[in-house]
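Could you work out the structure for the sequence below:
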Amino acid sequence: MASGFLTLISFFTRIPVGRKITYDENNFKRALSLYSLMGAVIGILLVAVYFLFGRTYIAFLRGLVLTIGYVAITGGIHLDGAADTSDGLFSGRTGERVFEIMSDSHIGAFGVICLIVILLSQFVLFSFADMFTCFLMPVVGRACLAVSCLGKKYAKKTKGMGTTFIESMDMKTVAVNLIFLAIFVVITPYRMIFAVSCFATIAATLFTAGWIEDKIGGMTGDTCGFIIETSQIIFMILVLFLKG
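Reported below is the predicted structural model:
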């Protein structure tokens, strides 16, 4: 389990783990129950950034540094997936042509728009978010992805790590990820606001995942990135709205 958790951190972030990690499918599958916990590791680093700039009177400076920090921590891996997903799903094409567009190394107009919207949203939302929201944001994003993959199949014909991730999300794995999320919500001072925001975000994520499944017949690694980035933005918007 520990080796699998380090694999998650190694493959889905740029956090140095101190040793060379080799991919083992069985360890990777077992560690998927800790996917939300990996989000907490990212959240702790974001809180550290928040404390460094939390006393500044220039809110947008804090928002900019947190946005850059998040991209640096994750390596932009989910941003890339979100852009590719937008290019494919909003292209108006169907069938295998959608996957060809998503696999193209060149970014299209919809991908550019998607990146602008995501980064601008993060910049603004981080500028007004408290440290608890910064901590929970990546946890919520990864819990939402776990839920969205439940019962889904890998949409592409070619198999890879995305196949293992998506098709290994069973009820037990999802439940453990949601338990981690619930624990982190309960220990915050705004537990009711966070609980409502999490519930609404998960509902929105299920709707999005269903729409993606209707379009391409399942999920892919790229759509996973799209789910994470959009769910995190939805969560932060809801928190700020409920806090008034």
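
When you work out contacts or count neighbours from here on, use the C-alpha atoms and nothing else.
Fine.

Touching, Ile9 and Gly18? I think so.
No. Contact criterion CA atoms under 8 Å: Ile9 and Gly18 do not qualify, at 11.2 Å.

Looking at the two, which is more packed in?
Remark: of Ile9 and Gly18, Ile9 carries more neighbours, 20 against 8, as counted by other CA atoms under 10 Å.

List the contacts of the more buried one.
15, 17, 38 (CA atoms under 8 Å, 6 or more residues apart in numbering).

Just those: which are in helices?
Under the assignment DSSP state H, these contribute Met38 to helices.

Among the contacts of Ile9, which one lies nearest to Arg55?
Nearest to Arg55 among the contacts of Ile9, counting by CA to CA, is Ile15 at 25.7 Å.

any idea how far Ile44 is from that closest one?
12 Å (CA to CA, to the nearest Å).

Same question for Ile202.
From Ile202 to Ile44 the distance is 22 Å (CA to CA).

of the two, who's got more company?
Between Ile202 and Ile44, Ile202 has the larger neighbour count (other CA under 10 Å), namely 22 against 17.

how near is that one to Leu34?
18 Å.

Could you do Gly210 as well?
For Gly210, the distance to Leu34 - CA to CA - is 24 Å.

Another sequence for comparison is provided below:
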Amino acid sequence: MNDDSEMMPVQDSRGIRARCMQELRLFFVALQFFSRMTVPRWVGFDPQWLQHALRYFPAVGILVALITALVYIVATLLWPQPVAVLLSTIAGIYLTGAFHEDGFADTCDGFGGGTTPERVLEIMKDSRVGAYGAIGIMLMLLLKVTTLNSLSPPAVVAALLIAHPLSRWMASVLVWRMDYAKMNGKAKPIAQQMSNPEFGIATCIVLLPVLVIGFLTSWIAWEGIVVGALLAGMASFWLARLFQHRIGGYTGDCLGAVQQVAEVAFYLGVLTAIAY
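Next up, the predicted model:
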């Protein structure tokens, strides 16, 4: 009897340790897929893991935000604000391998040049960037840099730390609630809908920087956070409706487009709250 009772805590401890290691593995899988940052070799990769790793998409955003914010802070010590903002933006693009920017550009090309669902998907699959994509990504980056440059340094840091995970959470909403629009593509491994508990984990992760910045700092007022989140949500909802109407669901490029639009929409919301 005593032997059995002594074995149970050991088994429970091993089970908890294994569960924690699996969750850590899923985080690294998300980091490996959604960025160009290196991960430990023991992580490995299985396409089936990616579906469950999506719960840590906002966590990848937090890590990207911390690095871009650090680049911005260091750059402000050496150069004017516009240069610091631009260097921070470049750092974010480098860290993610322009993964989301590429998705936004492909979405602009597909929905700008396609008239049928089949044609939209065909254009989005083309690796070449057309006029809609080139103009769209240029204007998106210009709007992002200009908006951040209009904020105070503390507000820039706060906006980065919230917008990156929040915009990725907005993209994960599409996976949670919508169907995948085609049978193959770079997002197919995550094409299965997220479960409610997985989406709950993603939601808790994105709330972390919001609560920390909102309650523990004075870098940005709650009005800015709320208005930014509302504007990001409205933009994401509009895109989701567009995707559903035009192609019957989402693709990997659509997720990238939502991330980019939601990010810049949050910055615009913060600026709106400060200006008025």
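
Let me see the TM-score of these two.
Here the TM-score for the pair of chains, by TM-score structural alignment, normalised by the length of the first structure, is 0.91; 243 aligned residues with a CA RMSD of 1.9 Å.

of all the contacts of Ile9 of the first structure, which comes closest to Glu167 of the first structure?
Met38 (19.3 Å).

What's the closest one aligned with over in the second structure?
Aligned by TM-score structural alignment, Met38 of the first structure pairs with Val60 of the second structure.

Please name the nearest non-neighbouring residue to that match.
For Val60 of the second structure, ignoring the flanking residues on the chain, the nearest one in space by CA to CA, 6 or more residues apart in numbering is Leu31 at 5.8 Å.

mind checking the SS state of that neighbour?
helix (DSSP: H, G, I helix; E, B strand; the rest coil).

Could you find the counterpart of it in the first structure?
So Leu31 of the second structure corresponds to Ile9, using TM-score structural alignment.

where's its match relative to Val17 of the first structure, distance?
7 Å.

Give the other helices and strands that the helix ranked longest in the first structure contacts.
Secondary structure of the first structure per DSSP H: the longest helix is helix 191-216. The contact analysis (3 or more CA pairs under 8 Å, 6 or more residues apart in numbering; DSSP states H and E) places helix 191-216 of the first structure against helix 131-149, helix 171-186, helix 221-243.

helix/strand/coil for the residue located most distally from the centre of the first structure?
Ranked by distance from the centre of the first structure (CA atoms, centre = their mean), the top residue is Tyr57, with 29.2 Å. Here Tyr57 of the first structure takes the coil state, with states given by three-state DSSP.

Against Gly225 of the first structure, how distant is it?
Tyr57 of the first structure is 33 Å from Gly225 of the first structure, by CA to CA.

In this structure Ala129 of the first structure contacts Leu240, no?
Yes. Ala129 of the first structure is in contact with Leu240 according to CA under 8 Å; the separation is 7.2 Å.

Could you single out the most deeply buried of the helices and strands packed on helix 191-216 of the first structure?
Burial of these is given as mean neighbour count (mean count of other CA atoms under 10 Å); helix 131-149 ranks first at a mean of 26.

and it, how far from the second structure on average?
Superposed on the second structure, helix 131-149 of the first structure shows a mean distance of 1.2 Å to its aligned residues (mean CA distance after the TM-score superposition for the first structure).

All set now, cheers.
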